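Engineer: got a predicted structure here, sequence first:
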Amino acid sequence: MVKFDMGAAWDDTMVLLRSHLPLTGTIAAVFLFLPNLAMSWFGPAPIEPAAGASMEQIMAAFQQMGREMLPYQLLIGVIAAVGGVGILRLWLSRTGTSVGDALIFALKMVPTMIAVQLLLIVMLGAAVLLLLLPGIGLGGVGGGLLLVVGLVLFVGLAAYFWGRFAVISPIIADQTVYNPLSAVQGSLAVTKGNGWRIFLFMFLVIIVFVITALIIGGVIGIVAGSGEGAGKMVVGLVEAIVGTIGSLVSLAITGATYRQLSMAGAQETFR
């Protein structure tokens, strides 16, 4: 069985980030940076509960904010999916691929990407119902203990399958998979025996990036302020830049993981 090598994956992540840099940078600017910048500058303002608000009022404020932001987030998600698949297509293509061809390919794959996301949401919802609903329904001390056990199992399964489903997008981009079930099955096959290793690798990278982003965001917030006007524009600009870099790194990690495991699997098949 092929074992996932974190060091080799990180090295290949850096290789991918440098590969086709002017082209991937242009796609990232248009499909990742600009939509997030527009959202920061022109999207709905966050709703802050009033001081001394009750839990019901806080929950109502969050629900209202979620309803207002949902259409924008969905639109940005679709645009980002096109850019992400286009970048992966450039990185993983075995023959020369132009930016136009990569983006046309990505547009054709939008229904597949949406179907995959819906499928994963259904699976996540089913896990919540199976693991958390019994404890909530039972109530009392026994129900509380059952709920804690369910939460632990849910977090563990979510982490494990995060690793197992990590290469769905690279599979779609490399193998031109239109069937969402085939893409999910392909990811499970490629990552077999490496779910926890892949999760740990991605989790460590994300933790480092989040800490760095929080430090940068805190410094910019102190210097520029967070109110309306110039402060909001500067903070939004920095958030969009940091978010774009994070998205590119995440894409490169999944691409490097797929390249390592799929190539090793092919070599093992012909031994």
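Structural biologist: Cool, got the structure.
Engineer: going forward, measure contacts and count neighbours with C-alpha atoms only.
Structural biologist: Will do.
Engineer: which strands and helices sit next to the longest helix along the chain?
Structural biologist: Longest helix of the chain, by residue count under DSSP state H: helix 230-269. Under the contact criterion of 3 or more CA pairs under 8 Å, 6 or more residues apart in numbering; DSSP states H and E, helix 230-269 touches helix 6-18, helix 34-42, helix 55-92, helix 168-175, helix 180-190, helix 195-224.
Engineer: quick one, which of those helices gets closest to residue 28.
Structural biologist: helix 55-92 (6.5 Å; CA to CA).
Engineer: and here is the other one:
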Amino acid sequence: MKLNYMQCWNGAMAIFRDHKEAILAIAGVFVFLPTLLMAQFVGQPAIDGGEDLNAVAAAYSAHFSQNAVAIILSNLLISFGGFVIFMTVARSHSGTVADDLSKGLRLFVIFLLANILTGLATFAGFMLLIIPGVYIACRLVLVPIIIADQGERNPLESLKTSWYMTKGNGFSILLFILIIAIVGAITVSVAQMIVGVIVGIATSGEGWALIDNLVSALGSTALQLLFTLIIASIYDQLSQNNSQVGDVFS
């Protein structure tokens, strides 16, 4: 059964409405705050755009070496926050945010291992060509919500389940996510530009780094939440499709 884009979008919005208080609380603490702190106090490597590839790689390597602890910790917090949101919106969810955090901690290592396996599979696809890598990533996009909803403790099984559930919909998922990514990125960029112009006028062209970083962190958090909701909605739709097929042949 083919993915229904409108059903997925409406499903994502419905999921947000049903769980918005918990979603916003978790995202605020574990996604927005680390993103803002990293932007404000760590920042990005100093690159002016004129460097060659080796110089860019060296700059990023030096930046990571100097800020390794902060970068690793922030990424772990952001990943944990995203995973707990999957726990919150999963169909099997029952309990409070504290329950979701506790369950998320118990399954977080499984989630990380599954992400590593997904990354290796995607990298293998990219070694062939770009399209196979992106296709594999889309076929494995349901891994986090499968672990969250089904409590799967075998990382490899979660990859197999995602691969099975997305059969026949790999390119449909790719196109849908691509549309969301492009529209979302444009929206965030326009918002940042408007705020930048306003702040520039208010400060006589000097700007205000905190406001820029605040808007950037909000945009990044909003995009991550959107993709999380979309993935959860895709999972719900494909789960219903699979169950309907099972009913027919049972």
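Structural biologist: The structure has been received and is ready for your questions. All values derive from a computational prediction rather than experimental measurement.
Engineer: TM-score them against each other, please.
Structural biologist: Comparison of the two superposed chains (TM-score structural alignment, normalised by the length of structure 2) gives a TM-score of 0.88, and 244 aligned residues with a CA RMSD of 2.3 Å.
Engineer: just to revisit the earlier point, pick the most buried one from the helices and strands packed on helix 230-269 of structure 1.
Structural biologist: Among these, ranked by average contacts under mean count of other CA atoms under 10 Å, first place goes to helix 168-175 (a mean of 24).
Engineer: how close does residue 58 of structure 1 get to residue 70 of structure 1?
Structural biologist: 18 Å (CA to CA, to the nearest Å).
Engineer: go on, residue 135 of structure 1?
Structural biologist: 30 Å.
Engineer: what's the match for residue 162 of structure 1 in structure 2?
Structural biologist: Applying TM-score structural alignment, one finds that residue 162 of structure 1 aligns to residue 137 in structure 2.
Engineer: need the contact list for the spatially closest residue to that match that is not a sequence neighbour.
Structural biologist: Nearest residue to residue 137 of structure 2 in three dimensions, chain neighbours excluded: residue 122, at 5.6 Å (CA to CA, 6 or more residues apart in numbering). Residue 122 of structure 2 sits next to 133, 134, 136, 137 when contact means CA atoms under 8 Å, 6 or more residues apart in numbering.
Engineer: make TSV from the residues you listed and add neighbour count and distance to residue 99 of structure 2 to it.
Structural biologist: Shown next, in TSV, are the contacts of residue 122 of structure 2 (neighbours: other CA atoms under 10 Å; distance: CA to CA, whole Å):
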residue	neighbour count	distance to residue 99 of structure 2
133	19	36
134	18	34
136	22	32
137	22	30
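Engineer: nearest to residue 32 of structure 2, of those?
Structural biologist: For these, the residue nearest residue 32 of structure 2 by CA to CA is residue 137; the value is 24.8 Å.
Engineer: in terms of secondary structure, what does the helix or strand encompassing the closest one contact?
Structural biologist: For residue 137 of structure 2, the element it lies in under DSSP states H and E is helix 130-139. With contacts defined as 3+ CA pairs under 8 Å, 6+ apart, the packing partners of helix 130-139 of structure 2 are helix 97-128, helix 170-202.
Engineer: how big is the offset of it relative to structure 1?
Structural biologist: Mean deviation of helix 130-139 of structure 2 from its aligned counterpart in structure 1 after superposition (mean CA distance after the TM-score superposition for structure 1): 1.5 Å.
Engineer: of all the helices and strands packed on helix 230-269 of structure 1, which one is nearest residue 48 of structure 1?
Structural biologist: helix 55-92 (7.1 Å).
Engineer: quick one, that closest one and helix 6-18 angle?
Structural biologist: 80 degrees (axes from the mean of the first three to the mean of the last three CA atoms, to 10 degrees).
Engineer: average gap between helix 55-92 of structure 1 and structure 2?
Structural biologist: Using mean CA distance after the TM-score superposition for structure 1, the mean distance for helix 55-92 of structure 1 is 2.7 Å.
Engineer: so what's the residue nearest the centre of structure 2 up against?
Structural biologist: Central residue of structure 2 (CA atoms, centre = their mean): residue 224, 4.4 Å from the mean position. Applying CA under 8 Å, 6+ apart to residue 224 of structure 2 gives the contacts residue 82.
Engineer: do residue 159 of structure 2 as well
Structural biologist: With contact set as CA under 8 Å, 6+ apart, residue 159 of structure 2 has these partners: 114, 118, 140, 143.
Engineer: and if we set it to 7 Å?
Structural biologist: Contacts for residue 159 of structure 2 were tallied using CA atoms under 7 Å, 6 or more residues apart in numbering; they are 140, 143.
Engineer: quick one: it from residue 146 of structure 2, how far?
Structural biologist: 9 Å.
Engineer: how about residue 89 of structure 2?
Structural biologist: 12 Å.
Engineer: one more: residue 40 of structure 2?
Structural biologist: Following CA to CA, the distance that separates residue 40 of structure 2 from residue 146 of structure 2 is 34 Å.
Engineer: picking that back up, for the contacts of residue 122 of structure 2, which one is nearest residue 190 of structure 2?
Structural biologist: Using CA to CA, the contacts of residue 122 of structure 2 come closest to residue 190 of structure 2 at residue 134, 26.6 Å.
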